[in-house]
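Engineer: Got a predicted structure here, sequence first:
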Amino acid sequence: MKATAEELDAMRRYGLTLPIETVPLSAYRELVTELPDLGFTDVWSGEAGHADGFTPLALATAFAPSLRIGTAIVPVQTRGPALLAMTAATMANAAPAGFVLGVGSSGPMFVERINGIPFEQPFDRVRDMVRFLRRALDGQVVAGDFGTFSIERFQVSLPPRQVPVMVAALRPRMLRLAVREADGAIINFLSPADVKQVVATIGADGDGKELVARLFVCPTTDADYARELGRRIMTGVITSPNYAAFHEWLGRGELLAPAQAAMAAGDHRGALSAVPDQVIDDLLIHGSPGQCQDQVRAYVEAGVTTPVLSVQPAPEYGTGLHGMRQAVRALAPEPTRTRGS
């Protein structure tokens, strides 16, 4: 049954992505402490070269203990199984409102080229890590061969309360893994119409499972600025092999083929200019704050249970702490309940 506008405005979860690249970690207290009053329920972080996936969350739960925290995502290759389980257990024990461990395969650029770790059997590694983590985080003694790694004997010494494990997924095989063996899926770089395709692919296995979507949002009415920003953020990602296959599956293969060819030829500038406005408008939420909120609502209508905003700098607000706080306030689910600046 389709939800009413009032029900969607009272959606159960509404998240913010940290870090915000233009705001230093040392200034986060001012931003984070007001998030619950604005209607935010979650803070999520990840690893893409700017910060590790856990430190911003540790700060967030210390500054605003009522916020649930989660990773979206940390790679399964760059930490050993026991270290990842220990880190997750530590975060969960430190977070009064709960911690969600989102994991994924990442890609050769992050795993191999800058971390020097072979990028091998990504699907199998995710599957095996999920199976290990679910047992380890449940406090079990874990031993045995998991396929892509073996564990002699491991047990979390201080088992946390329940830690949901979620999987970043793009195409059908990983999406089905996320809902069959984990607690849900994490998705990004897609439109509300694409979410419907994802939900249809998951099918009944997704009933009762969480679907987290990281949504890039630029609250500006300057469409040219937003599209230029979107190209800078997205071109390198959506032309990479994994995301190229994802968007081929979603039906954007022909639209993105020129940009992918330019990137493969080493022509980064040509790739930027070859991404059509239509693609940026599909993948980047932009417009007035009210228009942006309407677009977020469209994702929820399509099946997202937890929208997580990645707020981008807009000329109307500026890039510093004060400006980004104003932008976050403008995009909040309950924007009339803000405190003074």
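Structural biologist: Perfect, I can see it now.

Engineer: going forward, measure contacts between C-alpha atoms and count neighbours the same way
Structural biologist: OK.

Engineer: how close does Gly53 get to Asp281?
Structural biologist: 28 Å (C-alpha to C-alpha, to the nearest Å).

Engineer: Pick out whichever of these two has more residues nearby.
Structural biologist: Gly53 (23 against 15; other C-alpha atoms under 10 Å).

Engineer: How many residues are close by the closest residue to that one other than its chain neighbours?
Structural biologist: Nearest residue to Gly53, sequence neighbours excluded (C-alpha to C-alpha, 6 or more residues apart in numbering): Gly46, at 4.3 Å. Using other C-alpha under 10 Å, Gly46 is surrounded by 24 other residues.

Engineer: which ones are touching Gly46?
Structural biologist: Each residue near Gly46 by C-alpha atoms under 8 Å, 6 or more residues apart in numbering is listed here: 18, 52-54, 71-74.

Engineer: Now that we have the residues you listed, which of them are buried?
Structural biologist: 18, 53-54, 71-74 (16 or more other C-alpha atoms under 10 Å).

Engineer: all strands of the stretch 1-150 of the chain, in order?
Structural biologist: Using DSSP state E, counting those that start in this stretch, the strands of the stretch 1-150 of the chain run over residues 15-17, 42-45, 68-71, 74-75, 99-104, 142-145, 150-154.

Engineer: The last one packs against which elements?
Structural biologist: It stands for strand 150-154. Helices and strands touching strand 150-154, by 3 or more C-alpha pairs under 8 Å, 6 or more residues apart in numbering; DSSP states H and E, are strand 142-145.

Engineer: Comparison target, given below:
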Amino acid sequence: MAPKQRMAVTVPAGPKLEDTAKRLQWAEANGYDDAWFSDSGAPDSLTAIAALAHRVERLRIGIAVTPVFSRTPAVLAATANVLGQALPGRFVFGLGASSQTMMQNWHGLEYEKPLTRVKETAVMVRSMLAGEKSDFDLETLKSHGYRQPPSDPMVPLYLAALRPKMIEMAAEVGDGVVFNLWPRKALPKMVEHVHTGAARGGKDGAGVEIVNRYMVLVTDDKAEARNRFRAAFAPYYATPVYNSFLAWAGYEDAARQIREGWAEKDRAKTTGALEDDLIDDIAVIGNEDECRERIRWAAETGIHTHIVAPLTQDPAEVERTFAAFRPEVFDLAA
């Protein structure tokens, strides 16, 4: 059975915990199904979930995604145990490799064998959540003699993925898959790889939940919104992980120009690689009807949970963007 269609807000809502609490409460009051945290620095999202879990009663809360390099499997399992108790049956733990920029530059960690590290982390964390005593000598990780009380209900583990090998592993090993920042023509083949990986794991691919975070701006000024996207995400696509993904998705020239522009410290060259058509293939920009139609297409193509991440910090623009996807005006089940 296919997972239900779900609309989600993105959090945190800025540096202040109270602002995030207000967004969670607004989402619950306005019929959203989920809230999904990003995890890229302060405020720490795992701590924030623990601090704010009592502020909502119905929302499912996920994290997309916690890097597997910056915390050990035992720490991740212990944290998931607490969050699973704070949100029984309503917490989803997303894990991913993150990027060289964050792991090497921010944390001073080696970024090696990301696919293997994500897979081994998921295997170990799931075992620890089940209350099993650790006895692992894996390629990238080891643990012996660690045990914690079993989680009940079990906390689901969703794995972030972009390209075929990681997508297939995520669907095979994880309970769900998390996508991000794909160009439109890449999505059908990404969904195909989910089905391939799920079959390898003895699962029905149609039952594997696919979560996606969209950069969205409901606006009447598309040109200005595209420029915001260029400024914010050209550096993102300069990282090796996303640059390779963009090339795999069929935009080799744009990927090469971004890579070259970044190396040359030529901002105009880097941002200029993201032409209007490419931005429209990645971001969700336009008026209410245009943005809803884009999300509806993604749902029909294979996405189940749709995280709306406003491409703005302006309160009025954020309100308009989130308001466009309230169930009273946008029903994916219809």
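Structural biologist: Everything's here; your move. All values derive from a computational prediction rather than experimental measurement.

Engineer: Need the TM-score between these chains.
Structural biologist: Here the TM-score for the pair of chains, by TM-score structural alignment, normalised by the length of structure 2, is 0.89; 323 aligned residues with a C-alpha RMSD of 2.3 Å.

Engineer: you'd agree Met324 of structure 1 is up against Pro313?
Structural biologist: Yes. Counting by C-alpha atoms under 8 Å, Met324 of structure 1 touches Pro313, with 6.9 Å between them.

Engineer: and Glu47 of structure 1, what pairs with it in structure 2?
Structural biologist: By TM-score structural alignment, Glu47 of structure 1 lines up with Asp39 in structure 2.

Engineer: was I right about its match contacting Gly62?
Structural biologist: No. Applying C-alpha under 8 Å, one finds Asp39 of structure 2 not in contact with Gly62, separated by 10.7 Å.

Engineer: More neighbours: which of the two?
Structural biologist: Gly62 (25 against 20).

Engineer: can you give me the helices for the stretch 101-250 of structure 1?
Structural biologist: With helices called from DSSP state H, counting those that start in this stretch, the stretch 101-250 of structure 1 shows them at 108, 122-136, 172-180, 192-202, 223-238, 241-250.

Engineer: For Ala10 of structure 1, find the nearest of those helices.
Structural biologist: helix 192-202 (19.0 Å; C-alpha to C-alpha).

Engineer: Val82 of structure 2 and Gly205 of structure 2, how far apart?
Structural biologist: 30 Å.

Engineer: between these two, who's got more neighbours?
Structural biologist: Neighbours of Val82 of structure 2 and Gly205, each counted by other C-alpha under 10 Å, are more numerous for Gly205; the result is 22 against 13.

Engineer: Nearest residue to the more buried one in space, please, no chain neighbours.
Structural biologist: In this structure, Gly205 of structure 2 finds its nearest non-sequential neighbour in His195, 4.2 Å apart by C-alpha to C-alpha, 6+ apart.

Engineer: show me what contacts the one you found?
Structural biologist: Applying C-alpha under 8 Å, 6+ apart, the residues contacting His195 of structure 2 are 168, 171, 204-206.

Engineer: possible to save those residues as CSV with distance to Arg55 of structure 2?
Structural biologist: Converted to CSV, the contacts of His195 of structure 2 look like this (distance: C-alpha to C-alpha, whole Å):
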residue, distance to Arg55 of structure 2
Glu168, 36
Ala171, 32
Asp204, 35
Gly205, 34
Ala206, 33
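
Engineer: wait, isn't Phe99 of structure 1 in contact with Ser66?
Structural biologist: No. Contact criterion C-alpha under 8 Å: Phe99 of structure 1 and Ser66 do not qualify, at 11.3 Å.

Engineer: Between these two, point out the one with more neighbours.
Structural biologist: More neighbours surround Phe99 than the other of Phe99 of structure 1 and Ser66, with 30 against 19 (other C-alpha under 10 Å).
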